[in-house]
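Asks: Predicted model and sequence follow; I will ask about them next.
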Amino acid sequence: MKNESFIRDNFLLQNKYARELYFNYAAHQPIIDYHCHLSPKEIAEDKVYDNIFQLWIAGDHYKWRAMRTLGVNEKYITGDASDKEKFIAWARTVPNTLRNPLYHWTHLELKRYFGIDELLNEESAERIYESVNEQLKQPENSCRGLLKKMNVKALCTTEDPIDSLEHHQALAKSGFQIKVSTAFRPDKAILIENEIYNDYLDQLEKAADFPIQTYQDLKDALRKRIEYFDANGCKLCDHGLSKISFEVFTDSEVSEIFVKKRDGETLTSLEIEKFKASILLFLGETYHEFSWVQQFHLGALRNNNSRMHNILGPDTGWDSIGDSNQAEPLSKFLNALDSKNKLTKTILYNLNPANNEIFASMIGNFNDGSVMGKIQYGSGWWYLDQKDGIIAQLNSLSNIGLISCFIGMLTDSRSFLSFPRHEYFRRILCNLFGEEMESGVLPNDIDLVGKVISDISYNNANEYFNF
């Protein structure tokens, strides 16, 4: 039996002001998705997906965590069950995700990409599986077609310094009308405490085409790769760290620490922090030289379940919110760059909601009038890109900074069906402003408020990144 449509035109829009703001100022704005983990290879090859599992569930650890919580056997998540069996296992899970953002995202994505209004559950699973699979045979539902369908103007994937960027090069020559750029992600060169650090440097040696035996060699190799990324159109970098490291160090100390690591010796926690402080400052100054935007995703506690991490590897659903001390080292790091006038445009993302006001107030310390919104408090991400998390971030930024300068939403996703999250964000944004217009907290001036909505939805990001 077909259910009455859940995702209606006025979904999340609770009054006339919210609806007018959304439909007149937000809904038709193009999407700039300036941070994601999509595969440039699949975009370059314009991949056609065999079925909805491959497109929608494979690699999505948000869904995996929900399924594990419900007691679904790993066979039906990352194991050897068939794609159809895994999809049906997800469909059985969906009704139990009520009040989790997965419930909203699931039905937004089915509706926007495939016109499916029916609620996904065990009873509807096979119908929806077959319907979507049939639609995936159509040219408009190839990888690039899915991006066009969502009015994407530009997106930015995330690559390691050792990446050849061959797929971005192919895209640049292809004439594809959507701008596909990359972001430089050097975490593996920063996290010297990792057991595989020396193995990674061996790979970086090959990419840089010279041996890395000293700390100066490492900096030279990273700079060479930054030059290579820049020559291939890169204008952003990204870092996924538990926190910013900042300890006072000398160049000779850091050089000795690096040699110790290369020789296989154990480092103290202080030595680790000094090294990371040094390499982050070097990178920050280099990003400024190349006029890049630097991004810091801070606050995750990663790989908590060592048993499952050893079986499945990273980014498979074993990470959570951390409680690292953020404010003081972050302030010292930004100040060290700013004191040399080498602080580039910066976006700070916070994963711990207890730190919202810390981040919202931190950006004001280093906005120097040179660029509108030079230092940004990024949108709610990962565990905070749900309704309450989005509203909390918007409220913190509004109360302490200028929401009118905000550059808006991103997907941070590995799924080509994730772009309705921009719609989700825009609807929540418009409803927040609409409710305050109705209550008289904001003036009944639709053009005034509408301009702020349009700017947050698209204009500010378009100007900030200049894609």
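Replies: Perfect, I can see it now.
Asks: CA only for contacts and neighbour counts going forward, please
Replies: Noted.
Asks: In contact with residue 42, which residues?
Replies: residue 143 (C-alpha atoms under 8 Å, 6 or more residues apart in numbering).
Asks: host element of it?
Replies: Using DSSP states H and E, the element containing residue 42 is helix 40-44.
Asks: Next, the buried residues of that helix.
Replies: Across helix 40-44, burial judged by 16 or more other C-alpha atoms under 10 Å covers 40, 42, 43, 44.
Asks: The structure to be compared is supplied as follows:
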Amino acid sequence: MTAPFLGPDFLLDTAASRRLYHDVAKHLPIVDFHNHLDPAAIAKNKSWRSIGEIWLEGDHYKWRAMRWNGVPEELVTGAADYRDKFDAFAQTIPHCLGNPLYHWTHLELQRYFQWDGVFGPDTADEVWELANAALTQPSRSAQGLLTAMNVEYVGTTDDPTDDLAWHAALKSDPDFTVPVAPSFRPDKALVPTAPGFAAYCRKLGEASGIAVDSFDTLIAALLKRLDFFVSLGCKAADHGLNDLPAFEKRPPRELDIILRSGQNGWPMSAQDAADFKAAVLIELGEAYAERGIVMQYHIGVLRNQNSRLFRALGPDVGGDCMSDSGIGESLNSVLDLINSRKGLPRTILYALNPIHNEMLVTIAGNFQDGSEPGKVQAGPGWWYNDQLDGMERQLTQVAQMGLLSRFVGMLTDSRSFLSFPRHEYYRRLVCRMVGRWVEDGSIPAHKELSDGLIRRISYENARDWFLPEA
């Protein structure tokens, strides 16, 4: 018999998986420890005028699919009306069969708007009217959407120079109790060859009150800002490491020269840039350990590869892809140097290229030290890998080469306030996996084992890392 599309038992193909999801996973809160939501939108309790706006604004997953379907840029990121963009997306969705966007789109319509049809050109008018009417309700404002999905923690992504005014406003708001914590993202301080490096050093100096004129003052300025972040609830730092080349340890006077070269736009070798990046990472890693901050490394992106698109629209618009550069030796070296001096902080490692999954799991195993379970993690399937095959592959490798029960769980990594059904997608998948293990005799049919595993990797492990006072 054909199963209903995205029905109650979607992905749940055994009795054990159905019980695990419906009885254990389904109603657990969400700890979304890494996303790109706008804290101002949360603090202002933003409302959206249309489903076109909330669905398509800033969502490069959808933009890539629309371009792939032959939609002109005017209807993707251009000045066209959101209704026209929405219609172009409706034309695209029927061509997304097999892409996670197809599932995500329909799960969002089901969970936020209680619409369980099949979205496409024939139903676009119906969805437009129904969703727009719902978006006028307080329960579909920014804060209402988070509450509706039982979100218990939001970790945004923030530059060290940000004033965090909206985080401060949220922290003092007695009517909204979901913690929205900044995460420290100092990427612009790591790359002295970047065109804006000098301007960024000046901006960092102004924000910190410390003139950045040496490597030591750069670190001092970053740490002063890190402490400010911590005062507003920061629990995590994040580093977007497009690559991590081999490096050498350099004395402070040589790092000073590299910094000045970057500030003045002088020629610099790739080796100098690599050594500088590693030196900053090591200093920050030690600081995270001292302050109890979770350190995240997102590794292996080739960014802005479509130069024409980048010139027209800037970064983060759908022109990024996987890198195939090697990272193992240098990543081990960075972690080892941090660990050798003051011990590693809790760490999550993400790789965009799935060929690196097993390597990250085994690297994580190198640095477990018995101080706490799963102290170093191979993080969840990231970006192009947060689909069913990518997540299952990553979870299987964690289970086989590490301890799945200590896995920190799922995140959205999204700019969209409608992206939280991705946690459901993940939970249904892990219940399918564990349910199959029970049914085929791979693990005992003991509820305390299977239920405990599902609770931990769906919610409890992330809660314990990011909401330890809970």
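Replies: Perfect, I can see it now. Everything numeric in this text was worked out from a predicted model, so none of it was measured.
Asks: TM-score for these two?
Replies: Once superposed, the chains reach a TM-score of 0.97 (TM-score structural alignment, normalised by the length of structure 1), with 464 aligned residues with a C-alpha RMSD of 1.2 Å.
Asks: if we take the buried residues of helix 40-44 of structure 1, which one ends up nearest to residue 147 of structure 1?
Replies: residue 43 (9.2 Å; C-alpha to C-alpha).
Asks: Could you double-check that the closest one lies in contact with residue 142?
Replies: No - contact criterion C-alpha atoms under 8 Å: residue 43 of structure 1 and residue 142 do not qualify, at 9.1 Å.
Asks: still on that earlier bit, for the buried residues of helix 40-44 of structure 1, which one is nearest residue 275 of structure 1?
Replies: Among the buried residues of helix 40-44 of structure 1, and counting by C-alpha to C-alpha, the member closest to residue 275 of structure 1 is residue 40, at 32.0 Å.
Asks: Residue 362 of structure 1 and residue 331 touch, don't they?
Replies: Yes - the pair residue 362 of structure 1 and residue 331 passes the contact test of C-alpha under 8 Å, sitting 7.2 Å apart.
Asks: Tell me which of those two has more neighbours.
Replies: Neighbour totals were compared for residue 362 of structure 1 and residue 331, and residue 362 leads with 22 against 16 (other C-alpha atoms under 10 Å).
Asks: on that earlier part again, using TSV, please lay out the buried residues of helix 40-44 of structure 1 together with distance to residue 413 of structure 1.
Replies: Rendered in TSV, the data for the buried residues of helix 40-44 of structure 1 read as follows (distance: C-alpha to C-alpha, whole Å):
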residue	distance to residue 413 of structure 1
40	13
42	14
43	14
44	18
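Asks: of the residues you listed, closest to residue 327 of structure 1?
Replies: residue 40 (35.0 Å).
Asks: so what's the closest one up against?
Replies: 157, 167, 168, 180.
Asks: Let's see which of the residues you listed end up in strands.
Replies: Among these, the ones falling in strands (DSSP state E) are 157, 180.
Asks: Now restrict the contacts of residue 40 of structure 1 to buried residues only.
Replies: 157, 167, 168, 180.
Asks: quick one: which two of those residues are the most distant?
Replies: Across these, the longest distance by C-alpha to C-alpha is 11.1 Å; it joins 157 and 167.
Asks: What is the neighbour count of residue 361 of structure 2?
Replies: Count around residue 361 of structure 2 with other C-alpha under 10 Å applied: 24.
Asks: what does residue 20 of structure 1 align to in structure 2?
Replies: Counting by TM-score structural alignment, residue 20 of structure 1 lines up with residue 19 in structure 2.
Asks: helix or strand for that match, which one?
Replies: Going by DSSP H and E, residue 19 of structure 2 is in helix 15-19.
Asks: The next helix or strand after that helix vs structure 1 - mean distance after superposition?
Replies: Next helix or strand after helix 15-19 of structure 2 toward the C-terminus (DSSP H and E): strand 30-32. Superposing on structure 1 and averaging over aligned pairs (mean C-alpha distance after the TM-score superposition for structure 1), strand 30-32 of structure 2 comes out at 0.3 Å.
Asks: distance between strand 30-32 of structure 2 and the chain's centre?
Replies: 11 Å (C-alpha atoms, centre = their mean, to the nearest Å).
Asks: And for that strand, what's in contact with it?
Replies: Contacts to strand 30-32 of structure 2, defined as C-alpha under 8 Å, 6+ apart, come from residues 149-155, 410-412, 423, 459, 462-463, 466.
Asks: What of stretch 138-153 of structure 1?
Replies: So stretch 138-153 of structure 1 is contacted by 29-33, 42-43, 46-49, 113, 135-136, 177-179, 416-417, 419-420 (C-alpha under 8 Å, 6+ apart).
Asks: related to what we said a few turns ago, the match of residue 20 of structure 1 - how many residues pack around it?
Replies: Residue 19 of structure 2: 16 neighbours (other C-alpha under 10 Å).
Asks: so what's residue 59 of structure 1 up against?
Replies: 316, 414, 415.
Asks: okay, which residue is most central for structure 2?
Replies: residue 413 (2.7 Å; C-alpha atoms, centre = their mean).
Asks: Can you verify my assumption that that residue contacts residue 59?
Replies: No - with contact defined as C-alpha under 8 Å, residue 413 of structure 2 does not reach residue 59; the gap is 11.2 Å.
Asks: Can you tell me how far residue 442 of structure 1 is from residue 432 of structure 1?
Replies: Distance, residue 442 of structure 1 to residue 432 of structure 1, by C-alpha to C-alpha, to the nearest Å: 11 Å.
Asks: These two: which has the busier surroundings?
Replies: Using other C-alpha under 10 Å as the criterion, residue 442 of structure 1 and residue 432 rank with residue 432 on top: 19 against 14.
Asks: compared with structure 2, how much does the one helix or strand the more buried one maps to deviate?
Replies: Taking DSSP H and E as the criterion, residue 432 of structure 1 maps to helix 420-439. Once superposed with structure 2, the aligned residues differ from helix 420-439 of structure 1 by a mean of 0.6 Å; criterion: mean C-alpha distance after the TM-score superposition for structure 1.
Asks: what helices or strands is that helix leaning on?
Replies: helix 16-21, helix 101-114, helix 387-400, helix 446-454 (3 or more C-alpha pairs under 8 Å, 6 or more residues apart in numbering; DSSP states H and E).
Asks: Of those helices, which stretch is the most buried?
Replies: Stretch with highest mean neighbour count among those: helix 16-21 (a mean of 21; mean count of other C-alpha atoms under 10 Å).
Asks: Please tell me how far it is from the chain's geometric centre.
Replies: Taking C-alpha atoms, centre = their mean, one finds helix 16-21 of structure 1 lying 28 Å from the centre of the chain it belongs to.
Asks: same thing with stretch 234-243 of structure 2?
Replies: 10 Å.
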